[in-house]
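Visitor: Here is a sequence with its predicted model. Questions after.
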Amino acid sequence: MEAEDLSSAAGYEGHIEYLGDKKSDCTLRITDLRLSDSAGYRFRLITSGDKFAGSPVSLTVTDVVLEMDPTSVSERENVTLTCRTKCTLDPITVYSWYKNGQPIPNSNTSSPVYILFSVSSEDTGRYSCAVEGHEDLPSAEETLTVRCKYMWFKYILVY
């Protein structure tokens, strides 16, 4: 793949900023990261007649993903929500949990696992999660369906 000069590439205006001093500091800032920013980046130094390229630095941008197990249950069963990311996180990361786009009260945890115990029909909805400091970038929503559990009784008439 041919190297591309991002300083003038369409779609990168205001997204890529060179912060270096053009002598010994080659610092690049990428703001508002996108999945499409995952790539190898390198600086190329052009002098009067010579070109030098630095070693590439690999950048991988990932999403936060919510896994739900199971996604369809009967009342009084448990559901496990797991918030996953490939990002390296601080060991004391806090996870936030959402139902239908609203924070679930008292649900922030230091564990990437959140369990819904003994669900009822009111637990039906769309769930998502986010990582502390990035609540504006929640996972895609997963839908939980809770089926009503009917109790059957047999009546015996005695005369």
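Guide: Yep, it's here.

Visitor: going forward, measure contacts and count neighbours with C-alpha atoms only.
Guide: Noted.

Visitor: From the centroid of this structure, which residue is nearest?
Guide: residue 64 (1.5 Å; CA atoms, centre = their mean).

Visitor: need the contact list for that residue.
Guide: Counting by CA atoms under 8 Å, 6 or more residues apart in numbering, residue 64 touches 83-86, 129-131, 137-140.

Visitor: mind redoing it with 10 Å?
Guide: Residues near residue 64 by CA atoms under 10 Å, 6 or more residues apart in numbering: 83-87, 128-131, 134, 137-140.

Visitor: Ok, residue 93 next?
Guide: 109-112, 131-133.

Visitor: switch to 7 Å and redo it
Guide: 110, 132 (CA atoms under 7 Å, 6 or more residues apart in numbering).

Visitor: this is the other structure I want to compare:
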Amino acid sequence: MWTRWEYWKTLTCSTTCTLIGNPTYIWYKNGQHLDESTYKVKYSVSSNYEDGYSCAVKGHEDLRSPAVCVQGQDCNRVTYTKRRICVLKGSSVDISCTYGSGYDTVTSSLWFSPKQSARWSGKLIPEDITTDPGYAGRVEYGGEKERGHSTLRITDLREEDSAEYKFIFNTHTSRWGYSFTGTTLTVTDVVLEMDPTSVSERENVTLTCRTKCTLDPITAYSWYKNGQPIPNSNTYSPVYSLFPASSEDAGRYSCAVEGHEDLPSPEDTLTVRLTDISST
């Protein structure tokens, strides 16, 4: 919502529903956190065609609003499609953003990760992630750069790829995007937890398929015994129960996220002891 006051404009940080409590707000100018005196829902700014502003509810800074231009539709800005992404080790991910260069022409652009800054020749000059030996053969760019959209694709993901990724572009007069919060990627494997791993017949066993972060979108789980799918076992719950266990349930178990059955968890072995029934 914009209110025109001569050379000033008023920005409003709004939500689609009313937040409980008395939230305060964080304001950003061109990606930089503004002074704490701006902890209000409205913020007045002087018009400058280059400046882009965004806001967030304090305590939820990773859920920042898209940047808006103070003057017209064009300004320097970088807006990421997602702030956080959780994906499986061994799979691929697309990290994307839109950006604007105002009235300047983009001369070059690149993706980088601050995590890799130790290997940069200049500590404050980001280097293109496609030149990083750790990502050799696993990264590529996509998107229509001339239309203000770019995508970084990383394949064969490894846990060490977990990091923040940022996009910057250069114009004839400046570099934009370095100070903007990027997209945080978490790469997780799939782990099966079995409780307990040894039981007597007619006791209960719980299998839980765990990841370090919540996969997006929420998916279903597939369950396996001795390397073979368990019939009618797919579930949207990460928990699968043997209730009660029998001697036939003994074996090696694993799980996988549906759609990524080629990336199952390591196997865990269930031992079922026979119940000795004697008569007198």
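Guide: Perfect, thanks for sending it. Remember, it's a predicted structure, so these values are computed and weren't measured experimentally.

Visitor: quick one: what's aligned to the residue nearest to the centre of the first structure in the second structure?
Guide: Aligned counterpart of residue 64 of the first structure in the second structure: residue 190 (TM-score structural alignment).

Visitor: What ranges does the first structure have for its strands?
Guide: Secondary structure of the first structure (DSSP state E): strands at 16-18, 28-30, 39-41, 44-46, 51-53, 57-59, 65-69, 72-74, 79-84, 95-99, 102-103, 113-116, 125-131, 142-147.

Visitor: Have a look at how far, on average, the shortest one is from the second structure.
Guide: Here strand 102-103 of the first structure is compared with the second structure after superposition; its mean distance to the aligned residues, by mean CA distance after the TM-score superposition for the first structure, is 0.9 Å.

Visitor: could the strands of the first structure go into a markdown table alongside distance to residue 2 of the first structure?
Guide: Below are the strands of the first structure laid out as a markdown table (distance: least, CA to CA, whole Å):
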| stretch | distance to residue 2 of the first structure |
| --- | --- |
| strand 16-18 | 19 |
| strand 28-30 | 20 |
| strand 39-41 | 12 |
| strand 44-46 | 13 |
| strand 51-53 | 13 |
| strand 57-59 | 16 |
| strand 65-69 | 32 |
| strand 72-74 | 48 |
| strand 79-84 | 33 |
| strand 95-99 | 40 |
| strand 102-103 | 45 |
| strand 113-116 | 43 |
| strand 125-131 | 36 |
| strand 142-147 | 39 |
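
Visitor: who wins for proximity to residue 8 of the first structure among those strands?
Guide: With CA to CA, the closest approach to residue 8 of the first structure among the strands of the first structure belongs to strand 16-18: 9.8 Å.

Visitor: which parts of the closest one are buried?
Guide: For strand 16-18 of the first structure, the neighbour count (16 or more other CA atoms under 10 Å) marks residue 16 as buried.

Visitor: And stretch 191-205 of the second structure, by the same measure?
Guide: Buried residues in stretch 191-205 of the second structure, counted by 16+ other CA under 10 Å: 191-194, 199-202, 205.

Visitor: JSON lines please, covering the residues you listed and showing distance to residue 158 of the second structure.
Guide: Output for these, formatted as JSON lines (distance: CA to CA, whole Å):
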{"residue": "191", "distance to residue 158 of the second structure": "15"}
{"residue": "192", "distance to residue 158 of the second structure": "19"}
{"residue": "193", "distance to residue 158 of the second structure": "22"}
{"residue": "194", "distance to residue 158 of the second structure": "25"}
{"residue": "199", "distance to residue 158 of the second structure": "36"}
{"residue": "200", "distance to residue 158 of the second structure": "39"}
{"residue": "201", "distance to residue 158 of the second structure": "40"}
{"residue": "202", "distance to residue 158 of the second structure": "41"}
{"residue": "205", "distance to residue 158 of the second structure": "32"}
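
Visitor: Could I get the contacting residues of residue 84 of the first structure?
Guide: By CA under 7 Å, 6+ apart, residue 84 of the first structure lies in contact with 64-66.

Visitor: tally of neighbours for residue 127 of the first structure?
Guide: Counted with other CA atoms under 10 Å, the neighbours of residue 127 of the first structure add up to 24.

Visitor: That should have said residue 222 of the second structure, apologies.
Guide: Counted with other CA under 10 Å, residues neighbouring residue 222 of the second structure total 24.

Visitor: How about the one 10 residues further on?
Guide: Residue crowding around residue 232 of the second structure was assessed by other CA under 10 Å; the count is 8.

Visitor: The residue of the first structure sitting at the aligned position of it and residue 114 of the first structure: what is the separation?
Guide: Under the alignment (TM-score structural alignment), residue 232 of the second structure maps onto residue 106 of the first structure. According to CA to CA, to the nearest Å, residue 106 of the first structure and residue 114 of the first structure sit 11 Å apart.

Visitor: in stretch 106-113 of the first structure, what counts as buried?
Guide: Buried positions in stretch 106-113 of the first structure, judged by neighbour count with 16+ other CA under 10 Å: 108-109, 112-113.
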